[in-house]
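A.B. asks: need a structure here:
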Amino acid sequence: MDELLAYKSLAPHVWILRASGIFRLNQESPKHHIFFHTIYLRWLIGFFSVYTIQQILKIYYSRDDVNKVMETMFLFLTNTDCIYKAVVFQSKPERIEELLNTLKGPIFNKGLPEHRPLLVDTIRHAMLYFRIFNHMSLFTCFLWVVHPTLMHIQGKPIQSTVWLPFDANQDPQYYIAIVYVWIQTSWLAHANTAMDVFITFLLEQCRTQVSILRIDLENVVQKSKEEMADTSSSYSEILEKRFRKMIIHHKEIVNSADKIQDIFGGAVFYQFIIGGWILCCSAYRMVSTNPASVEFVSMVMYIICILMQIFLYCFFGNELFYESIKLTESAYDVDWLEIPMKLRLHLLIFMERIKRPICPTAGSIIPLSNSTFVSIVRSSYSFYAFLKNSDH
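C.D. replies: As a prediction, the model looks like this:
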């Protein structure tokens, strides 16, 4: 099965998610490993939840000051998004394993030379996107530590973005607080980027499989003739067998896309809903900072990360949709005259099956498309303009 190339695109992300305390070990692991890893998963959710509660308390105690509320609100919303996705991973591990088993299966790993470049490209892009996204997020968290530390060294008072039971402007309390915040934000950023890239590249793997199916469909006549020359089977038998395999392949792709939407659709929907508010709150805080400061750079980096997070879902969902539309074009490119009359019915049945394109959505409501990304950005600007106008 050509080294399970379909699964290799997500294998590193699975390892990262398990190491980060997001996704449980598979049931084939030793029982004592599963036991301790489960404790680790539950502890981590509690660790994140405590930090989120501290943010809620900070917002509550600062509710009369809009600027202080905005300093915490965008981080609070991001944390809730991360926790939501983590809960999905921990509450539906069997269904996620089903998807991973599909990627390991023979239908997605046919081992043909013409399929390999597409699968290898997907593997390379999956790691590239994760590294870029992850490094940007961790660098942003680092800048959030640098800015208050410089102010503290200069003797200037700082405002913590979370509620703390002590004065963070005193030593050594400050360094305890800043290390705690840095660990929380960096761990959340690392886990969040891994979850986002994992989900989006499940969609991208579906798109890759549609591209592979297009190649098989366009070359079905030629490949059948080549196989007939090398075997004793008849041309009609070979052609019929290949049509049946393509129908099964397409069914598996559609089922995988449906499972992805069913498992992660709610989390993606929540992310889209709060995405506009996060961008709005971030922009509101950014315009009140000095453009030459570390804080301003950190906010710019954070906004880019949030835009990238939303864009990944919209872009790869959009690519899957349009690649599935092209599948119909590939069916029309088949050499009909070389197909026996009794087998043309198989092609007609297949064309009926692919007539409806794969359209991934968030929560079965919002389509994952480039137009959705533009709409979210526009909405966030509208929220921001409303907040700015309400200040005057």
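
A.B. asks: Could you use CA atoms for every contact and neighbour count after this?
C.D. replies: Will do.

A.B. asks: Break down the stretch 251-392 of the chain into its strands, ranges please.
C.D. replies: Remark: strands of the stretch 251-392 of the chain, listed N- to C-terminal, are 361-362, 366-367; assignment by DSSP state E, counting those that start in this stretch.

A.B. asks: one more to put side by side:
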Amino acid sequence: MGKFKAEENLDGVIRLMMLMGTWPMDSSSILYTIRGYTTIFLIASFTVTTIAQALEFVDTEETSFALCCVMASFHTVIKYFFLYTKKAHVLNLIKILNKPILSIHDDHLDIFLIKKLKMCRFFQHLFLYSAVGTGVLIVIIPLLNMRPEKSLPVPFPMNMEQQSSLVHISVWLFQGVAVILTTTSIGCFDGLLFFFIAVAAAELRILREKIAKTINLQSLDSQNMQIQDFDNRINNLLKDCVKQHIAIERYITSIQTTFSSAFLIQLLVSLLITCLIGFTLILIPIVSIDFGMCTLMFVAASTELVLFCAAGNEITLQSENIRDACYMSQWVNCGPSVRKTLFIIMERSKRPFKLSAAGFVFLSLDTLVSVSEDFLISFIT
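C.D. replies: Alright, predicted model coming up:
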């Protein structure tokens, strides 16, 4: 029986965000605070300069790509704003996960959490690498492509041909650092959200198995026990399940309260970026490096959308399965008190847990299919 520690499973994300000075802390040094504000200032400055260039509308392809970068960097700034204002809530989520009722399970139940964490870590790394890889490609593409001598990774509101090499290098470094910070921030922040949602789904799966095992395994001894003693024993175990169910409900409610607006921004930005990249791909020759870079950006944005919708959908499915676990258990071998407890759990499970984007749409596969259909229709037409 091991103890789950949220900080250990978020070690990679926390380290990267601390390196950028953006991980929420109860108390931080002046140097750490300066580092965080510098990160946000660079990303915000990059957003402003790119917007200024996009408003000039020099070229359709260039403007479309600039808008993609603007959406990515702008929603990164918004995410940091949410992270700053919800700092106490984020730290509280970690504290909730570290409580014994959610962090300590029997070995046969702990397997479900371990598997979910491995899957979560895989997708965290996959998305982080795809996001950072996209950023690196954006930065180095002027060196790989046959562009003018003083080209930049992202359109900039200044004619580089009329500037000195020092100015060109300075702007290139500024954009390069800002792009890498933006993509790394997106990967870390989304990895953090995905972790919280994935753990909630794992806890619901553990609760489901715990309810089934509580009755099915103990019912084998019912022939050798008095009915009253047997019911008391089962009911005491089920009361622990009820407490765990309440703890999971509070945890999921905290996720919803903390990240509801962030979910909405995430869905809107992912959809807009996907549409803009789809439009940009039409304008770019297939054999060019720009096409490969935009394709990678499209994959990263699509992966982001799929991860959140799939994770939110699993929470709904797992919460619905708790009701089935109660009904499919051997409740016929139990007395009125046990049946009453099971009935209470089933009644609560009739209203499954759902994560919503600020109350507008739910994070579900239905939302993903709807968004995908709208994108395909707009792309084809």
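
A.B. asks: Got a TM-score for the two of them?
C.D. replies: Here the TM-score of the superposed chains, computed with TM-score structural alignment, normalised by the length of the second structure as the reference length, equals 0.90; 376 aligned residues with a CA RMSD of 2.6 Å.

A.B. asks: on that earlier part again, can you tell me which of the strands of the stretch 251-392 of the first structure is most buried?
C.D. replies: strand 361-362 (a mean of 24; mean count of other CA atoms under 10 Å).

A.B. asks: Tell me the residues of the second structure aligned with that one.
C.D. replies: Counting by TM-score structural alignment, strand 361-362 of the first structure lines up with residues 356-357 of the second structure.

A.B. asks: Just give me how far that stretch sits from the chain centre.
C.D. replies: For stretch 356-357 of the second structure, the distance from its own C-alpha centre to the chain's C-alpha centre is 13 Å (CA atoms, centre = their mean, to the nearest Å).

A.B. asks: next one: stretch 166-182 of the first structure
C.D. replies: On the basis of CA atoms, centre = their mean, the separation between the geometric centre of stretch 166-182 of the first structure and that of its chain is 33 Å.

A.B. asks: returning to that earlier point: go through the strands of the stretch 251-392 of the first structure and name the closest to residue 79 of the first structure.
C.D. replies: The closest approach between residue 79 of the first structure and any of the strands of the stretch 251-392 of the first structure, judged by CA to CA, belongs to strand 361-362 at 19.1 Å.

A.B. asks: That closest one vs the second structure - mean distance after superposition?
C.D. replies: Compared with the second structure after the fit, strand 361-362 of the first structure shows a mean deviation of 1.1 Å (mean CA distance after the TM-score superposition for the first structure).

A.B. asks: Show residues contacting that strand.
C.D. replies: When contacts are defined by CA atoms under 8 Å, 6 or more residues apart in numbering, strand 361-362 of the first structure is touched by residues 261, 264, 265, 266, 267, 268, 269, 272, 317, 367, 368.

A.B. asks: Just put these in TSV and tack on distance to residue 92 of the first structure.
C.D. replies: Formatted as TSV, the entries for those read as follows, by distance: CA to CA, whole Å:
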residue	distance to residue 92 of the first structure
261	13
264	10
265	13
266	13
267	12
268	15
269	17
272	21
317	22
367	23
368	22
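
A.B. asks: Inside helices: which ones of these?
C.D. replies: 261, 264, 265, 266, 267, 268, 269, 272, 317 (DSSP state H).

A.B. asks: Isn't the third one up against residue 363?
C.D. replies: In other words, residue 265 of the first structure. Yes: assessed by CA atoms under 8 Å, residue 265 of the first structure is found in contact with residue 363 at 4.4 Å.

A.B. asks: Return the entry from the ones in helices among the contacts of strand 361-362 of the first structure with the maximum number of neighbours.
C.D. replies: Across those, neighbour numbers were computed from other CA atoms under 10 Å; residue 317 holds the maximum, 27 neighbours.

A.B. asks: residue in the second structure matching that residue?
C.D. replies: Here residue 317 of the first structure is matched to residue 312 in the second structure, going by TM-score structural alignment.

A.B. asks: how much space between that match and residue 371 of the second structure?
C.D. replies: In this view, residue 312 of the second structure and residue 371 of the second structure are 15 Å apart by CA to CA, to the nearest Å.

A.B. asks: Now do the helices in the second structure.
C.D. replies: 6-9, 11-20, 30-56, 60-85, 87-97, 100-103, 107-144, 165-218, 227-283, 289-328, 336-349, 365-380.

A.B. asks: Dump those helices to CSV, plus distance to residue 154 of the second structure.
C.D. replies: Written out in CSV, the entries for these read as follows (distance: least, CA to CA, whole Å):
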stretch, distance to residue 154 of the second structure
helix 6-9, 35
helix 11-20, 22
helix 30-56, 7
helix 60-85, 7
helix 87-97, 32
helix 100-103, 45
helix 107-144, 8
helix 165-218, 7
helix 227-283, 14
helix 289-328, 12
helix 336-349, 50
helix 365-380, 24
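
A.B. asks: For residue 167 of the second structure, the count of nearby residues, please.
C.D. replies: Applying the criterion other CA under 10 Å, we find 12 residues in the vicinity of residue 167 of the second structure.

A.B. asks: From residue 172 of the second structure, how far off is residue 143 of the second structure?
C.D. replies: Taking CA to CA as the measure, residue 143 of the second structure and residue 172 of the second structure are separated by 11 Å.

A.B. asks: for the contacts of strand 361-362 of the first structure, which one is nearest residue 13 of the first structure?
C.D. replies: Relative to residue 13 of the first structure, and with distances defined as CA to CA, the nearest of those is residue 264, at 16.0 Å.

A.B. asks: In this structure the closest one contacts residue 86, no?
C.D. replies: No: at 10.6 Å, residue 264 of the first structure does not count as touching residue 86 under the criterion of CA under 8 Å.

A.B. asks: hmm, back to that, what sits closest to the match of residue 317 of the first structure if chain neighbours are left out?
C.D. replies: The shortest distance from residue 312 of the second structure to any residue that is not its chain neighbour, by CA to CA, 6 or more residues apart in numbering, is 4.8 Å, and that residue is residue 363.
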